[in-house]
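> structure here, sequence nowhere to be found:
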């Protein structure tokens, strides 16, 4: 399809001369004044390659047309060549400020007009090709990005399901209802979000908070390898039995490491850290490696407090349940080992949330997603 040229001039002879010069190579549109030119551009905006515009016209002059084109953002799409008998610097400067592409003085030379129009249309066509190619490539990249994000989202969902299933298996061996895992997940999430709010400099994000909470489901997976005679013992452990029981941390980490190929690295790392370190304490008096302070990964520190709180307020084969108030005082008072002071501050702020936590109606998926809008609309 040939390019279209719009010739705007109030003198019919000028329009005819320019049309004769260009009609062999272009489809010609003509307008006798600025108002007619604007009407034509309204309907042909996508098809016009160049506008040849006279400035001096009755009623609606060329500058008015340029102003309308600028207001409607047409100047970036349609090259404009001014053809005028006024050769003053002031007129040219004023026209150039609108962003016109060229200036041809009357009386015009046929070869000059043809060559300049050709140069501009060639540039116009080249730019369109570049834009179309760019848009095509951008569209391909966007679709690829959406696909990758979708795969990442599905991988995340699969990770969460696998972790929940494994955690439930452990709880069934431990003769507990399975709600322990769900409660620890909820408490961990509350703590992580509060930590993000109180200590933004630490780099916690909503995504990270969710990931840690989900990974917390595996904190006791190593208990799979602990004999029932010890796991289900109602009384106090002997030193040897305690040593076997504490090994569930390293055994859990080993299990997670063996399963590293079924989830992404970030998830696997969080699961590994939580399994291995969730019984460490801030003062170094935990187990299995007696880590202390920030040697203990933050993920494990958060799960540790959540796990201790739920253990205190839950009835176990070896103890009655403490009240939430008693559990709160015991943790804050250091009776359950030392915790990161920052996490204790979070816990203090969340006292009522912990006491009123409803595991039955809580789900990580109910929380505001940190996925982009277009991703949340896909699922």
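Noted; the coordinates are in hand. In this text, all values refer to a predicted model and were calculated from it rather than measured experimentally. Numbering: from 1, shown residues only.
> okay, CA-based contacts and neighbour counts for the rest of this
Will do.
> residue 143 - how many residues pack around it?
Counted with other Cα atoms under 10 Å, residues neighbouring residue 143 total 12.
> do residue 265 as well
By other Cα under 10 Å, 11 other residues sit near residue 265.
> and if you look at residue 136?
Neighbour number of residue 136 under other Cα under 10 Å is 12.
> tell me which element residue 211 is part of?
helix 206-215 (DSSP states H and E).
> pull out the buried positions in that helix.
For helix 206-215, the neighbour count (16 or more other Cα atoms under 10 Å) marks 206, 208-215 as buried.
> distance of residue 35 relative to residue 258?
Using Cα to Cα, to the nearest Å, one gets 76 Å for the distance from residue 35 to residue 258.
> so for those two, which sits in the more crowded spot?
Neighbour count, other Cα under 10 Å: between residue 35 and residue 258, residue 35 has more, with 16 against 10.
> tell me the SS of the more buried one?
Put simply, residue 35 is helix when judged by DSSP: H, G, I helix; E, B strand; the rest coil.
> try this one next to it:
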């Protein structure tokens, strides 16, 4: 496939980062099956590579972009927001199963990190015994995480980081935080990867990169295709947090961890990321369903559990647009107090 990669938000913070990251990954590609092109006409797929733009949560700039309107059948989006809804065909790392439509959407992995994953780098230099059955370090932002953080099980480690964001720490504090996290991960036989605000989590891919078996606790998660999840991960129902010691007791953590690292190297690491993302686009095309125009997905959205979230987001966008419009009006167009037409 020939793929044109771009963004609809070139002027946003980190707006071009995801597209640039994927283009750099394409330059390292070892498969040689798919290539990049700048020509939308010659492209087999046009991919808007987007992060999570706060001002446009549902990526409507992409939906109404001239290229998407001109080539609707071959235009896709990569959209990694926690509340992503498939208004158009694409790859959604945090897609909810109830919203998944084969031939329109696919699960995906988190790509295009802004910086190197420092805890993983630190973990490479550590040689510690695996004396912890499992660990979880993360924010308490959903029910299953709350249960994990409140369950007291011997030889495990859990920590609530709700009020501790690495990017807000001083360099010294961040180094300490990341060093502690790396040590905990290395000591763990299993790394819990519970859903967060969305059904996916960065913890899952960190576990793979660190060579630890991820325990996926997310009933609504849509697995990215092509990755052999059954060979290296354990999927446990969110309601079974209390049963984790029994479930994990005899699982072959060493072999699973080794297979997890191998899967990360073969499917997610940069030399392979572009290929598997392109293969996912090809899978969507192979499962093709007739596109029902732009109105139908909006009706599905308004009938979903995201209706209120979308309406609030839309109201905020309208408010910002009106404020910007008023601010751009010349002063002479705004009546002065006491001027002509003013009430006495």
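All right, it came through fine. Everything quoted here is computed from the prediction, not taken from an experiment.
> TM-score for the pair, please.
TM-score of the superposed chains, computed with TM-score structural alignment, normalised by the length of the second structure, equals 0.26; 116 aligned residues with a Cα RMSD of 4.4 Å.
> just to revisit the earlier point, just checking, what packs against the helix holding residue 211 of the first structure?
Applying 3 or more Cα pairs under 8 Å, 6 or more residues apart in numbering; DSSP states H and E, one finds that helix 206-215 of the first structure contacts helix 110-173, helix 179-198, helix 265-277.
> the inter-axis angle of it versus helix 110-173?
30 degrees (axes from the mean of the first three to the mean of the last three Cα atoms, to 10 degrees).
> can you tell me what sits against helix 206-215 of the first structure?
With Cα atoms under 8 Å, 6 or more residues apart in numbering as the test, helix 206-215 of the first structure has contacts from 160, 163, 184-186, 188-189, 192-193, 196, 267, 270-271, 274, 299, 303, 364, 370.
> for residue 344 of the first structure, which of the helices and strands packed on helix 206-215 of the first structure is the nearest?
The closest of these to residue 344 of the first structure is helix 179-198. By Cα to Cα, the value is 9.3 Å.
> got the buried residues for the closest one?
Across helix 179-198 of the first structure, burial judged by 16+ other Cα under 10 Å covers 180-196.
> ok, residue 123 of the second structure - contacts?
179, 182-183, 185-186, 210.
> 6 Å instead?
residue 182 (Cα atoms under 6 Å, 6 or more residues apart in numbering).
> measure it to residue 179 of the second structure for me?
Computed as Cα to Cα, the residue 123 of the second structure to residue 179 of the second structure distance reads 8 Å.
> do the same with residue 3 of the second structure
Using Cα to Cα, we find residue 3 of the second structure at a distance of 39 Å from residue 179 of the second structure.
> between the two, who's got more neighbours?
Neighbours per residue, other Cα under 10 Å: of residue 3 of the second structure and residue 179, the larger number sits with residue 3, 22 against 18.
> so that one: helix, strand or coil?
Following three-state DSSP, the label given to residue 3 of the second structure is strand.
> ok, it touching residue 36?
Yes: the pair residue 3 of the second structure and residue 36 passes the contact test of Cα atoms under 6 Å, sitting 4.8 Å apart.
> which other residues reach the helix or strand harbouring residue 49 of the second structure?
Applying DSSP H and E as the criterion places residue 49 of the second structure in strand 45-50. Here strand 45-50 of the second structure makes contact (Cα under 6 Å, 6+ apart) with 3-7, 18-19, 74-79.
> please name the nearest non-neighbouring residue to residue 253 of the second structure.
By the measure of Cα to Cα, 6 or more residues apart in numbering, the closest residue to residue 253 of the second structure outside its immediate chain neighbours is residue 189, 5.8 Å from it.
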